[in-house]
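Asker: sequence and predicted structure are below.
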Amino acid sequence: MPDEEDELRTELAKRLRQLRADAALSGAAAGERAGISQPMVSRWERGRNVPDPQQVASYAAALGARDDERDVLVGLAARLDEVREQNIPARVVLSRGAADFQRRVGRLEQGAARIRTFTPTVVPGLLQTKEYARAVFGAGGFIVGDDLSDAVNARLARQRLLDKVTSRQFTLLMTEGALRWMALSPAAMVRQLDRIAETADLPQVAVGVIEWTTAVEVFPMHGWDLYDDTAAVVGTETATGLITDTRDLLHYRQLFDRLEALASKGDALTSALARLRFEYASLR
């Protein structure tokens, strides 16, 4: 219920303000102690940004909150997370908060057993180097300064999931065109290709590239991420949509299967990446 969300947001902001007041700290001092910026403290206390439960727990501990105070704050943040998820429309919700959305996607990934990604024009986010991610988020100059750094760091934080040895499986597909889109210098693109090759060696990760010489009969207009059979994140030019409608999910699942059948993996992938690496290296 939207009313409950507003009430929870207001209550959490009020209690965070009181926590800092009880600690007799300025916003800058509280931020320094907790390892966040003063503007972020201010946004939390005004309810403009909402910290997740883990951030609330760390902040409360840094400001010396009692265990019972911390538990109340974390409980509010956790309930607010639940309500916000419930308020997402079944088909699509648009989001322009890049870092917040990255963290939301991270939570989807942590809760999924199988993650499938297709990107026609960019390297998948879970495979991007820091410099590539910065170029993507910074394109057009719409995300700058701390917001840009926050978005990049949130994306890189998601990548740590790839290194965890679990039963979770990743299938990450892209076109050769995405790798030929020279978003960075040739040397930086070589580093990006090396990052993809290294990740492809992980046992829980399957990476595929649809080479330009592969004949196709499918024409996807955009990229997407599938989380089990319960949700899909679809990127558009101006925003990002979260889809949970069963009909749409079936469509994206079937389309993904067709694309995966076209992709080069294993030794064929290694050869394709080596070929592209050689071509970029020759441009230096």
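Answerer: The structure has been received and is ready for your questions. Numbers count the residues shown, from 1 in each chain.
Asker: C-alpha only now, for contacts and for neighbours.
Answerer: Noted.
Asker: so how far is M174 from A135?
Answerer: Between A135 and M174 the computed distance is 18 Å (CA to CA, to the nearest Å).
Asker: so where do the strands sit in the chain?
Answerer: With DSSP state E applied, the chain shows strands at 114-119, 169-175, 205-210, 224-227, 231-235, 240-243, listed in chain order.
Asker: now render those strands as a markdown table, adding mean neighbour count.
Answerer: Converted to a markdown table, these look like this (neighbours: other CA atoms under 10 Å):
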| stretch | mean neighbour count |
| --- | --- |
| strand 114-119 | 21 |
| strand 169-175 | 22 |
| strand 205-210 | 22 |
| strand 224-227 | 22 |
| strand 231-235 | 20 |
| strand 240-243 | 20 |
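Asker: for comparison:
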Amino acid sequence: MTTIASTAYSRDLGDELRRLRETSTSFTGRAMAAHLGWDPSKVSNIEHGKVRATEVDLVQWVATCGKNLEYLEEFRDRYQHAFDAYCVQLPDNLRTLAMTEAMAHTITSYEVMVLPGLLQTPEYARALLREGGIEAPEDVDAFVEARVGRQSVLQRVYRPECLFYVHELALQTLVGDTRVMKEQYLRLLFRTHTLRIVPSKVRSSVPQSKLTLYEFDKARPVVFSETDMAQVFAQDDLAVKRARRMFERLDAVALDPEQSRSKLAEYVSGLREDFHGRPTDLAQEQLQHGQRLR
């Protein structure tokens, strides 16, 4: 067992071992340690992704949980990369991302063409996934449910401190129809204390791809980026330093929270006529929307 700095992936896989213990045995962590002849701290550290378990440790753990050699080999193949400074995953693997969001005390993100997943309405998320055409149609509802479920971190008493930078291009990109966009704009109006818009005229001097920096109380920061093909988690010092410089640049060019609210109100005003041609009252819409979010 080797002590090493934990990573987003090591914490995810450690938690997977914990769940395996809880679902496949009747052992508590302390009882598991006694059964294996280990110190209780060893079980705790492995389950929290704080230490790298040896191959012998994994064999003993998996065997105790009643799993076969095939399961061991599959888990070992993933575990050998658990503590790498860079981790690449398929976009549909949401466990590591969800766990990273749940553990972070600070989340700073930047989106270019779409709105942040943590702020998306279900209708916006569904339209985005359907129009993207990458996910199988029968899987879209499950992905929407998972995305909405991740948003629960923002409702916790001890929720992370969040700051979302959004390029205005994301507001200009029609997802679904105008009804979907109006609902989404209204959702954002209630998050303007954590939202800063980068004006559309600012392009070449800001990052060209989405980026998120997660910071924790007792772990090193994690930089996250994503494309349609892969998710990348980086814990390298250089990657973190580069991400901080990018967010410093965004801080310099983005609208402040009040200006961002005014900019959002402009987009809502563009959709203020209801679908029967009658003008609507923006204040009343915001009130009704706030009631739906409770």
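Answerer: That came through fine. Here the structure is a predicted model, which means the values were calculated and not measured.
Asker: need the TM-score between these chains.
Answerer: Scored against TM-score structural alignment, normalised by the length of the first structure, the superposed chains reach a TM-score of 0.66; 223 aligned residues with a CA RMSD of 3.5 Å.
Asker: need the residue closest to the centroid of the first structure.
Answerer: Note on the first structure: the residue nearest the mean C-alpha position is Q102, at 3.2 Å, using CA atoms, centre = their mean.
Asker: quick one: contacts for that residue?
Answerer: Going by CA atoms under 8 Å, 6 or more residues apart in numbering, Q102 of the first structure touches A151, A154, R155, R158.
Asker: now do V207 of the first structure
Answerer: Contacts of V207 of the first structure (CA under 8 Å, 6+ apart): T171, L172, L173, I196, A200, K265, L269.
Asker: F118 is in contact with the second one, correct?
Answerer: Yes. Here L172 of the first structure reaches F118: they are 6.2 Å apart, a contact under CA atoms under 8 Å.
Asker: rewinding a little: as JSON lines, the strands of the first structure with distance to G75 of the first structure would be great.
Answerer: JSON lines is the format used below for the strands of the first structure (distance: least, CA to CA, whole Å):
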{"stretch": "strand 114-119", "distance to G75 of the first structure": "29"}
{"stretch": "strand 169-175", "distance to G75 of the first structure": "31"}
{"stretch": "strand 205-210", "distance to G75 of the first structure": "35"}
{"stretch": "strand 224-227", "distance to G75 of the first structure": "26"}
{"stretch": "strand 231-235", "distance to G75 of the first structure": "25"}
{"stretch": "strand 240-243", "distance to G75 of the first structure": "25"}
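Asker: out of those, the one nearest G145 of the first structure is which?
Answerer: strand 240-243 (21.2 Å; CA to CA).
Asker: mean deviation of the closest one from the second structure?
Answerer: Compared with the second structure after fitting, strand 240-243 of the first structure deviates on average by 1.1 Å (mean CA distance after the TM-score superposition for the first structure).
Asker: that strand aligns to what range in the second structure?
Answerer: Counting by TM-score structural alignment, strand 240-243 of the first structure falls onto residues 231-234 of the second structure.
Asker: give me the contacts around the matching stretch.
Answerer: With contact meaning CA under 8 Å, 6+ apart, stretch 231-234 of the second structure is reached by 8, 85-91, 222-226, 240.
Asker: with stretch 179-191 of the first structure instead?
Answerer: With CA under 8 Å, 6+ apart as the test, stretch 179-191 of the first structure has contacts from 121-123, 129, 131-132, 135, 193, 276-277, 280-281, 283-284.
Asker: next one: that stretch to chain centre, how far?
Answerer: Distance, stretch centre to chain centre, for stretch 179-191 of the first structure: 21 Å (CA atoms, centre = their mean, to the nearest Å).
Asker: which part of the second structure matches that stretch?
Answerer: Under TM-score structural alignment, the match for stretch 179-191 of the first structure is residues 171-183.
Asker: give the buried residues for that stretch.
Answerer: Neighbour-count burial for stretch 171-183 of the second structure, counted by 16 or more other CA atoms under 10 Å, picks out L171, V175, G176, V180, M181, K182, E183.
Asker: cool, stretch 157-171 of the first structure as well?
Answerer: Of the residues in stretch 157-171 of the first structure, R158, Q159, L162, R168, Q169, F170, T171 count as buried by neighbour count, 16+ other CA under 10 Å.
Asker: can you find the partner of V123 of the first structure in the second structure?
Answerer: Matched to the second structure by TM-score structural alignment, V123 of the first structure sits across from L115.
Asker: not counting residues beside it along the chain, what's closest to that match?
Answerer: With CA to CA, 6 or more residues apart in numbering as the criterion, L115 of the second structure has its nearest non-adjacent residue at 6.0 Å, and that residue is A170.
Asker: and if you look at G106 of the first structure?
Answerer: R158 (5.4 Å).
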